[in-house]
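Engineer: can you look at this prediction? I've put the sequence above it.
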Amino acid sequence: MTGRLDTRSYPGVGSAARVAFVFLYAPLAVVIVYSFNSGPIVSRWEGFSLVWYREVLERSDVRDAVWNSLRVAVVASAAGTVLAMLAALGIVAMIRRGSSLAVGFLSTPLLIPEIVTAVGTLSFFVLLDFGRGMATLVLAHTAFCIPFALLPIRACLAELDPAVFEAASDLGASGIRLFRRVTLPLLVPGIVSGALLAFIISLDDYLISAFVAGPTSTTLPIFLFGLIRRGASPLINAVSTLLLLVTIAVLTASYITAKWRKHK
């Protein structure tokens, strides 16, 4: 038997796919629709209105939470991506067994339950007598962004032809010049994809942020959880819809970057 396996011919596959699609995206559709509800009750539609989006723009606590999340996500994703790039380059230079151990060690945070990471991070900061605030948030987010940024960078690095580096070395390029003129430009698509992925992970994180954030460093996920505890409101839907739009924009940029890398 040759050719690609056609799973569409299997009985029940189409129906299961449609059910899964509805299960995944119906809640998002409800959030978006009810973000335009004019009434104060989430579960009862009272008419179309932009009042909750206007309240998002007018409330200072919402703006502060958004600003905190953006600052942490930008700094943590940038720092995490740089460290991930250096780690990827270091792994390539290792022997086979050492590189496997290094990849496994760096990928471990993806497998560890996030609550364990959160407790461990908090305990580490307490041991060092760090006061919880923006600095602890950035450090914690940088640490867990590294594995996510490493994935696309390693994938991009694995696709590079070693002959390119050999040719550059034969032409006299070495050290910093080889990295700046050859390696870095070829890694740009993977670096961009890794940075965007790390940005989304950081922007979305609640659990670790809740453990290491201080009273003046509330991020948007922490702020939304606080609103939910006081009762559901269409304001939560409006903020969630805006956050969803940002996520879609970043993922679209990551997809375009990956396509560009593939066809370059």
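Structural biologist: Received, thanks. Numbering: from 1, shown residues only.
Engineer: drop to CA atoms for contacts and neighbour counts, all remaining ones
Structural biologist: Will do.
Engineer: strands of the stretch 1-150 of the chain, start to end?
Structural biologist: With DSSP state E, counting those that start in this stretch as the criterion, the stretch 1-150 of the chain has no strands.
Engineer: what lies in contact with stretch 76-94?
Structural biologist: 98-99, 102-103, 138-139, 141-147, 149-150, 153-154, 157, 191, 194-196, 198-199, 202 (CA atoms under 8 Å, 6 or more residues apart in numbering).
Engineer: pretty sure V192 contacts I256?
Structural biologist: No - taking contacts as CA atoms under 8 Å, V192 lies outside contact range of I256: 10.5 Å.
Engineer: between those two, which is the more surrounded one?
Structural biologist: Each of V192 and I256 has its neighbours counted (other CA atoms under 10 Å); V192 has more, 20 against 14.
Engineer: for that one, helix, strand, or coil?
Structural biologist: helix (DSSP: H, G, I helix; E, B strand; the rest coil).
Engineer: go through this protein and flag its longest helix.
Structural biologist: helix 60-92 (DSSP state H).
Engineer: okay, buried residues for it please.
Structural biologist: Buried residues in helix 60-92, counted by 16 or more other CA atoms under 10 Å: 62, 64-85, 87-88, 91.
Engineer: try this one next to it:
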Amino acid sequence: MTGLRGVRRWLGDHLILGLGILVLVYTFVPIAVVVLMSFNDSSRSRNVYRFQEFTLDNWLHPGSWANGMWDSVVLSISIAFWATLVATLLGTLAAFALVRHRFAGRSSANLIIFLPMASPEIVMGSSLLALFVSSGFGGQLGFWTILIAHIMFCLSFVIVTVKARLGGLDDNLEQAAMDLYATEWQAFWRVTFPLVLPGIVAAALLSFSLSFDDFIITNLNSGQSVTFPMFVWGSAQRGVPMEVNVIGTAMFLIAVTIVVSADVARRRQAKALAA
């Protein structure tokens, strides 16, 4: 019995950790393959996902990226940047209105916000296409229709993320600031906004990732414009160039850098406050 209790205790202490490690390994194996293939020289074989020989040419010669891939990357980054900027601004304002104010239809608005997140992308993409066609944009599908579509589906994610951050704030903090003779504007910028900022940044990063990565909605509303996911899908029929893995690796490293930098800054700020 003592041995059985010891086994149960050991499993209780290590099972969750072991499962967590397995999940991380399962998640990062595809990313590791992408990183590895970004250094692969596939010129000797038509099988682009068989590692042939280590090379840095995929990283050192971006000017050789053929078939319009560089243009598709620039287009995706441009759309993701502007969609993130507009969706974050509008979504943050909407989140403050839904959390801090009471108005008719507030409960319905909270429900409607989740509809774009819950709806299949094919439904939302075809609905937006029908809207653009009926509005006279059918022959002008391109950058602006993609941007409008991305802003619309990013809004829900921004509102939900910022709302979650606002819901965890203590309203007494602002009251305490105003008790110390701060105006409402000063209390907002010096107390509320710094506390909400991590949620806003998280919402912006999520919006950028969703916009840069989207394929279904973009494909239905792109016209002749080709974003990076569309380029990857199109090139898969004739062989994906290794430079695609370079873009994937670079985006992953940028995301890791942002997360690590934010965590380091948070730790330093905590140490400074503790001191």
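Structural biologist: That came through, no problem. All figures in this text were calculated on a predicted structure; none of them were measured in a lab.
Engineer: TM between them?
Structural biologist: For these two chains in superposition, a TM-score of 0.81 is obtained (TM-score structural alignment, normalised by the length of structure 1); 257 aligned residues with a CA RMSD of 3.2 Å.
Engineer: and the counterpart of M124 of structure 2 in structure 1, how many neighbours?
Structural biologist: In structure 1, M124 of structure 2 lines up with T117, judged by TM-score structural alignment. For T117 of structure 1, the neighbour count with other CA under 10 Å is 17.
Engineer: quick one, what contacts T117 of structure 1?
Structural biologist: P109, I208.
Engineer: wouldn't T218 of structure 1 be in contact with N68 here?
Structural biologist: Yes - here T218 of structure 1 lies in contact with N68, judged by CA under 8 Å, at a distance of 6.7 Å.
Engineer: buried among the contacts of stretch 76-94 of structure 1? Make that a PyMOL selection.
Structural biologist: Buried subset of the contacts of stretch 76-94 of structure 1, written as a PyMOL selection, criterion 16+ other CA under 10 Å:
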select buried, resi 99+102+103+138+139+141+142+143+144+145+146+147+149+150+153+154+157+191+194+195+196+198+199+202
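Engineer: all helices of structure 1, in order?
Structural biologist: Under DSSP H, structure 1 gives helices at 13-34, 51-58, 60-92, 96-111, 114-127, 134-158, 162-170, 176-178, 184-204, 207-212, 220-229, 234-263.
Engineer: average distance between the first one and structure 2?
Structural biologist: Spelled out, it's helix 13-34 of structure 1. In the superposition against structure 2, helix 13-34 of structure 1 averages 3.4 Å from its aligned positions (mean CA distance after the TM-score superposition for structure 1).
Engineer: which residue in structure 2 aligns with L184 of structure 1?
Structural biologist: By TM-score structural alignment, L184 of structure 1 lines up with F193.
Engineer: nearest to P40 of structure 1, out of the helices of structure 1?
Structural biologist: For P40 of structure 1, the closest of the helices of structure 1 is helix 234-263, at 6.4 Å, according to CA to CA.
Engineer: tell me what angle the closest one forms with helix 220-229.
Structural biologist: Angular relation of helix 234-263 of structure 1 and helix 220-229 on a 0 to 180 degree scale: 150 degrees, by axes from the mean of the first three to the mean of the last three CA atoms, to 10 degrees.
Engineer: output the contacting helices and strands for helix 234-263 of structure 1.
Structural biologist: Under the contact definition 3 or more CA pairs under 8 Å, 6 or more residues apart in numbering; DSSP states H and E, helix 234-263 of structure 1 sits against helix 13-34, helix 51-58, helix 184-204, helix 220-229.
Engineer: compute the inter-axis angle for the shortest one and helix 60-92.
Structural biologist: With the same axes, to 10 degrees defining the directions, helix 51-58 of structure 1 sits at 80 degrees from helix 60-92.
Engineer: quick one: helix 51-58 of structure 1 to structure 2 mean distance?
Structural biologist: For helix 51-58 of structure 1, the mean deviation from structure 2 after alignment is 3.3 Å (mean CA distance after the TM-score superposition for structure 1).
Engineer: can you list the residues that contact that helix?
Structural biologist: S35, F36, S38, V62, R63, P234, L235, A238, V239.
Engineer: please consider this matter closed, and thank you.
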